[in-house]
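[1] I'd like to go over a predicted model; first the sequence, then the structure.
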Amino acid sequence: MLSKRIIPCLDVRNGKLTKGVKFQGNVDIGDPVESARHYYEQGADEIVFYDITASAEGRGIFLDVVEKVASRIFIPFSVGGGINTLDDMRAVLLAGAEKVSVNSGAVKNPDVISQGAAAFGAQCVVLGMDVKRVPKSEAIPSGFEVVIHGGRKPTGLDALEWARTGEALGAGEICLNSIDADGTKEGYDLELTRLMVQSVGIPVIASGGAGSPDHMADAFTQAGASAALIASIVHYGEYTIPQIKEHIAAKGVKMRMVW
């Protein structure tokens, strides 16, 4: 069995590490470069970096910050935000990322998924999904809708159907963020995560809502996630990554322990 992964998430706005609740009320809380190095030294399995306003502002990602982070860590590094074309993907990978997360850009141009997979390999292409609960309908039978532009624009796409489409186009992984749970520290949306894991054959990263190591353990054991994205609980110093991994491993979940 593969080890489950713990992945700190760095949401970046104007070059600063930021955090909000349900995609609103963001406040700047630090330096993403120093935070990335800190989490790497603690034993994070990967780092995810999102330029959270790039798509909504219609601009490219801040490559200088990506380069600085990449120079300070030596674990897989995934970058998203404002990535719309194959050239955008190439620029991010050349800046030092190992993976590219496409979200809003992929909804608007699904071919970018297949183009990226063909050029760089499926393992480099992560389909990022920001998902919100809505009433079930003919168009959205699962009751989970994809929302883009940092949670600002509903798409009318059913999340499970879009995930299957993304997988067919060549995405190698899905990062599934629940807008409803984001920043609440009340736990991941296990129903959404479980449905997603059952719908696709590629790894699913649970995201949104982690408030304790038990929440991550639940995402692994109850919903089948391959990895868990975390933010608030480490950004605010409530837990260290070693504490998180030790707690989860004690529940019988295979973790990569490096200290």
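    Yep, it's here. Keep in mind the model is a prediction, meaning the values are calculated, not measured.

[2] switch to C-alpha atoms for all contacts and neighbour counts from now on
    OK.

[3] okay, now Arg152: neighbour count?
    As a burial measure, Arg152 scores 11 neighbours (other Cα atoms under 10 Å).

[4] distance of it from Glu57?
    To Glu57, Arg152 is 12 Å away according to Cα to Cα, to the nearest Å.

[5] And for Glu34?
    Distance, Glu34 to Glu57, using Cα to Cα: 26 Å.

[6] Relative to Ser137, how far out is the closest residue to Met255 other than its chain neighbours?
    Distances taken as Cα to Cα, 6 or more residues apart in numbering put Ser3 closest to Met255, at 4.8 Å, once the chain neighbours are dropped. Distance of Ser3 to Ser137, given as Cα to Cα: 37 Å.

[7] Secondary structure element holding the most centrally placed residue in the chain?
    In the chain, the residue lying closest to the centroid (Cα atoms, centre = their mean) is Cys175, at 4.3 Å. Assigned by DSSP states H and E, Cys175 belongs to strand 173-178.

[8] Okay, one more to line up with it:
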Amino acid sequence: MLKKRIIVCLDVKDGRTTKGVKFQNNIDIGDPVEMAKKYYEQGVDELVFYDIMASARGRGPILDLISRVAEQVFIPFCVGGGIGTIEDIRSTILAGAEKISLNSQAVKNPDLIRDGARIFGNQCIVLGMDAAKDAEMPSGYRVYINGGRVKTDLDALEWAKKAVSLGAGEIVLNSIDADGVRQGYELTVTKMIAENVSVPVIASGGGGTPQHLADVLTEGKADAALIASMVHSMGYTVDGIKRDLDKIGVPVRL
């Protein structure tokens, strides 16, 4: 049986790790380089680094900070935020990232997914998708961009399918409704997308207990669970969460 992955997310604003609730009221919680090193030593499977203001401010990735994080971790490292051109993808990979997350920029220019996958390989291109409940949408969920601040006309399920057809090798699905609330992942949308695409789906938004991860990795059909608050401020460690998951029968790398 394939092992489920535990991924820690570092949301970065102005060079510092930050955390908010439903994409708002972000507070400074530390240095991303030091935090990346700590989670690597705890046994995290992958690390995701999002520059949450880059697209909104119209600038590219912070390559110096990315390279300093990459020097501390020897696991897959995904970077998102402000990556809007093939040259941005190339420079981010050269700075040390193994994967590139395209979110707002992919919505604005879907060809970036296709061209990025063709040049760097599908395994390098991750679709980052921020979705929220919306009864007007066929799937019941709408896609948002620019850090959850701007609504689009895209249906979450249709966009996921289209992105995979263009070459995305993975999807990070972030529920805006559940983000930072710590009440559990949004199982409905996660399962719906996981069952309808042929690539791994990473659940993001809402993790507050190891049971929440177990639920989304089994019932929600996610291939991986992304966590932030649990390890940033709730006293959990990555290895402790993995041991708890192992005890209840969820296959993880110990």
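    Received it, and whenever you're ready, just let me know what you need. All values reported here derive from a predicted model rather than from experimental measurement.

[9] Tell me the mean distance between the strand holding Cys175 of structure 1 and structure 2 once they are aligned.
    Overlaying structure 2 shows strand 173-178 of structure 1 at a mean distance of 0.2 Å from the equivalent residues (mean Cα distance after the TM-score superposition for structure 1).

[10] Next secondary structure after that strand?
    Assigned by DSSP H and E, the successor of strand 173-178 of structure 1 is helix 190-199.

[11] Need the residues that contact that following helix.
    144, 160, 163-164, 176, 178, 203-204, 206, 218-219, 222-225 (Cα atoms under 8 Å, 6 or more residues apart in numbering).

[12] That one corresponds to what range in structure 2?
    The alignment of helix 190-199 of structure 1 onto structure 2 (TM-score structural alignment) covers residues 187-196.

[13] Pull out the buried positions in the matching stretch.
    Residues 187, 189-191, 193-194 are the ones in stretch 187-196 of structure 2 that count as buried (16 or more other Cα atoms under 10 Å).

[14] now stretch 100-112 of structure 1
    100-107, 110-112.

[15] Among these, pick out the one closest to Ser212 of structure 1, please.
    Comparing the buried residues of stretch 100-112 of structure 1 against Ser212 of structure 1 with Cα to Cα places Ser101 closest, at 25.5 Å.

[16] one step back: and the buried residues of stretch 100-112 of structure 1 as a markdown table, adding secondary structure and distance to Thr53 of structure 1?
    As requested, those are exported to a markdown table (DSSP: H, G, I helix; E, B strand; the rest coil; distance: Cα to Cα, whole Å):
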| residue | secondary structure | distance to Thr53 of structure 1 |
| --- | --- | --- |
| Val100 | strand | 16 |
| Ser101 | strand | 14 |
| Val102 | strand | 14 |
| Asn103 | coil | 12 |
| Ser104 | helix | 11 |
| Gly105 | helix | 13 |
| Ala106 | helix | 16 |
| Val107 | helix | 16 |
| Pro110 | coil | 20 |
| Asp111 | helix | 23 |
| Val112 | helix | 20 |
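
[17] Now tabulate the residues you listed in CSV and tack on distance to Ile73 of structure 1.
    Shown next, in CSV, are the buried residues of stretch 100-112 of structure 1 (distance: Cα to Cα, whole Å):
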residue, distance to Ile73 of structure 1
Val100, 16
Ser101, 18
Val102, 22
Asn103, 24
Ser104, 27
Gly105, 27
Ala106, 27
Val107, 30
Pro110, 31
Asp111, 31
Val112, 27
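
[18] From Leu102 of structure 2, how far off is Leu173 of structure 2?
    12 Å.

[19] list residues touching both of those two?
    Joint contacts of Leu173 of structure 2 and Leu102 (Cα under 8 Å, 6+ apart) are Gly128.

[20] can you map out the strands along the stretch 51-200 of structure 1?
    Under the criterion DSSP state E, counting those that start in this stretch, the stretch 51-200 of structure 1 contains strands at 77-80, 99-102, 125-133, 144-148, 153-158, 173-178.

[21] Most tightly packed of those strands?
    strand 99-102 (a mean of 27; mean count of other Cα atoms under 10 Å).

[22] Give the other helices and strands that it contacts.
    strand 77-80, helix 86-94, strand 125-133 (3 or more Cα pairs under 8 Å, 6 or more residues apart in numbering; DSSP states H and E).

[23] of all those, which lies closest to Val21 of structure 1?
    strand 125-133 (13.4 Å).

[24] Counting by contacts, list what the closest one packs against.
    Using 3+ Cα pairs under 8 Å, 6+ apart, strand 125-133 of structure 1 is in contact with strand 99-102, helix 111-120, strand 144-148, helix 159-169, strand 173-178.

[25] Let's have the ones you listed in TSV, adding distance to Arg256 of structure 1.
    Output for these, formatted as TSV (distance: least, Cα to Cα, whole Å):
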stretch	distance to Arg256 of structure 1
strand 99-102	20
helix 111-120	27
strand 144-148	32
helix 159-169	27
strand 173-178	19
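
[26] can you tell me how far Gly105 of structure 1 sits from Val112 of structure 1?
    8 Å.

[27] Over to Lys16 of structure 1?
    In terms of Cα to Cα, Lys16 of structure 1 sits 28 Å off from Val112 of structure 1.

[28] Equivalent analysis for Asp180 of structure 1, please.
    Asp180 of structure 1 is 28 Å from Val112 of structure 1, by Cα to Cα.

[29] just Val200 of structure 1 next, same as before
    The value you get for Val200 of structure 1 to Val112 of structure 1, if Cα to Cα is used, is 19 Å.

[30] And Ala210 of structure 1, by the same measure?
    According to Cα to Cα, Ala210 of structure 1 and Val112 of structure 1 sit 30 Å apart.

[31] mind giving me a markdown table with the strands of the stretch 51-200 of structure 1 and columns for distance to Thr240 of structure 1?
    Output for the strands of the stretch 51-200 of structure 1, formatted as a markdown table (distance: least, Cα to Cα, whole Å):
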| stretch | distance to Thr240 of structure 1 |
| --- | --- |
| strand 77-80 | 19 |
| strand 99-102 | 25 |
| strand 125-133 | 25 |
| strand 144-148 | 31 |
| strand 153-158 | 34 |
| strand 173-178 | 22 |
